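Trainee: Predicted structure and sequence below. I'll ask about it afterward.
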Amino acid sequence: MTATTGLTIEGCVIVSAEGNLADADRLMPDALKFPGDQAFFAAALDRADLIVHGRNSFEDQPNSPLRRRLIVTRQVAGLAPDPSNPKAVLWNPAGASFEDACIRAGVSSGTVAIIGGPDVFALFFDRYDTFFLSQAPHARLPGGEPCFPGVPERTPEQILSAHGLCPADRQILDADHDVSVTTWRRG
């Protein structure tokens, strides 16, 4: 739990063999969609009190409209209501703190789920309590969008490790496709 906010910060992403979370068009292709991972992801979001993502990331699930969220964007100076979603706040980290954004979203305790994209994940590298890294080692997305800044020069695991996270356990989500999730915890 972060000392300054009383919130637990969790990250969640699935990546291809190259460490990409999207294709060259910045869209999540079917090649990264597996029922086991999608169920794991939905459960993580269902237990979250706040979702944080960029304008190109979203979860498109039945419970999506019910979730409070921060949408990271440079289109506002600091904080603004999202005109298309009453449960969302537009947040520019250059103009407002994360703590202020959480207060504006009406969340002062509980779990915050960070779901991307790369620059949004990077905002929280030193604040994650837990990061769920799902991997689809047979999925190929050449020229795709890396999950974190610094990939492919370094692997996602090397980046998480460099920010003080350690692999704690691994779970198979789809045995037929070798899809797994590794839970990384602050060490």
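Mentor: Noted; the coordinates are in hand.

Trainee: can we go C-alpha only for contacts and neighbour counts from here?
Mentor: OK.

Trainee: Name the nearest residue to residue 92, ignoring sequence neighbours.
Mentor: Closest residue to residue 92 apart from its sequence neighbours, by Cα to Cα, 6 or more residues apart in numbering: residue 78 at 4.8 Å.

Trainee: contacting residues for that neighbour?
Mentor: 90, 91, 92, 93, 94, 95, 96 (Cα atoms under 8 Å, 6 or more residues apart in numbering).

Trainee: if I look at the third one, how far off is residue 68?
Mentor: With distances defined as Cα to Cα, to the nearest Å, the gap from residue 92 to residue 68 amounts to 17 Å.

Trainee: Name the residue closest to the centre of the protein, please.
Mentor: With distances taken as Cα atoms, centre = their mean, residue 115 lies nearest the centre of the chain, 2.0 Å away.

Trainee: and the comparison structure, right after this:
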Amino acid sequence: MLADASGVMPEALKFEGDKRFFTAALDSADLIVHGRHSHEGQPNSPRRKRVAVTRTIAGVADDPLNPNATLWNPAGAPFEAACNHAGVHAGTVAVIGGPSVFDMFMDRFDTFWLSQASKVRLPGGEAVFSGVPGQTPQQILAQHGLKPGNAQVLDEANGVTVTPWQRKP
């Protein structure tokens, strides 16, 4: 789960090691992609180029609230059009969710970093992917051709790890 039943990421899922890992990854990305409820809310956030997935526009448009953001409706334009509009033609794209956004990119990920907090339970929470809890996130990633690498421990006391799931040629 990536949020509780009300759709909010609870304090129980916030760990300093995970936050440092996430922040470093976003700081090194050329473009961030997220849905309307997913936003990292960090000090560097306003400086990051981003594409926000929305159904409120026909295709691609400037975000009137953020000069570094492009609004994108996948039903009206290909992802490449959103990247072009954002002025990003190469580099690393960080997809930070939510579930429907992750689902859109499942067959395009080179690497998906799956963070897990083994001691946290969020009954009725918002799943990371469609299909969870019927399947595990690991089963879904594997079905899309991704294979797990070595997990990194981000917070040993709280059982927090991150595992790279990578597409092998």
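Mentor: Sure thing, it's come through. Note that the structure is predicted; figures quoted are calculated from it, not measured.

Trainee: Which one (most neighbours) among the contacts of residue 78 of structure 1?
Mentor: Among the contacts of residue 78 of structure 1, the one with the most neighbours (other Cα atoms under 10 Å) is residue 91, at 32 neighbours.

Trainee: who touches the aligned partner of the residue nearest to the centre of structure 1 in structure 2 in this structure?
Mentor: In structure 2, the residue matched to residue 115 of structure 1 (TM-score structural alignment) is residue 96. By Cα under 8 Å, 6+ apart, the contact set of residue 96 of structure 2 is 32, 33, 34, 38, 39, 102.

Trainee: Could you rerun that using 10 Å?
Mentor: 22, 26, 32, 33, 34, 35, 38, 39, 40, 102, 112, 113 (Cα atoms under 10 Å, 6 or more residues apart in numbering).

Trainee: Residue 58 of structure 2 now?
Mentor: Contact analysis of residue 58 of structure 2 by Cα under 10 Å, 6+ apart lists 71, 72, 73, 74, 75, 76, 77.

Trainee: ok, which pair from those residues is furthest apart?
Mentor: The most widely separated members of the contacts of residue 58 of structure 2 are 71 and 75, with 12.3 Å between them, by Cα to Cα.

Trainee: what do those two both touch?
Mentor: Taking Cα under 10 Å, 6+ apart as the criterion, residue 71 of structure 2 and residue 75 both touch 54, 55, 57, 58, 59.

Trainee: you'd agree the second one is up against residue 71?
Mentor: Translated: residue 55 of structure 2. Yes. Residue 55 of structure 2 lies in contact with residue 71 (Cα atoms under 10 Å); the separation is 9.1 Å.

Trainee: Return the residue of structure 1 aligned against residue 63 of structure 2.
Mentor: Aligned by TM-score structural alignment, residue 63 of structure 2 pairs with residue 82 of structure 1.

Trainee: That match contacts residue 91, correct?
Mentor: Yes. Using Cα under 10 Å, residue 82 of structure 1 is in contact with residue 91, at 9.4 Å.

Trainee: and for these two, which residues touch both?
Mentor: Listed as contacting both residue 82 of structure 1 and residue 91 by Cα under 10 Å, 6+ apart are 69, 70, 71.

Trainee: What's the first one aligned with over in structure 2?
Mentor: Yep, that's residue 69 of structure 1 we're talking about. Match for residue 69 of structure 1 (TM-score structural alignment): residue 50.

Trainee: Who are the contact partners of its match?
Mentor: By Cα under 10 Å, 6+ apart, the neighbours of residue 50 of structure 2 are 29-34, 39, 63, 66-71, 82-83, 86, 88, 93-95.

Trainee: how far away is it from residue 39 of structure 2?
Mentor: Counting by Cα to Cα, the gap from residue 50 of structure 2 to residue 39 of structure 2 is 10 Å.

Trainee: joint contacts of the two?
Mentor: In contact with both residue 50 of structure 2 and residue 39: 32, 33, using Cα under 10 Å, 6+ apart.

Trainee: how about TSV for the contacts of residue 78 of structure 1, with distance to residue 33 of structure 1 added?
Mentor: What follows is these, written out as TSV (distance: Cα to Cα, whole Å):
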residue	distance to residue 33 of structure 1
90	27
91	28
92	30
93	30
94	33
95	35
96	34
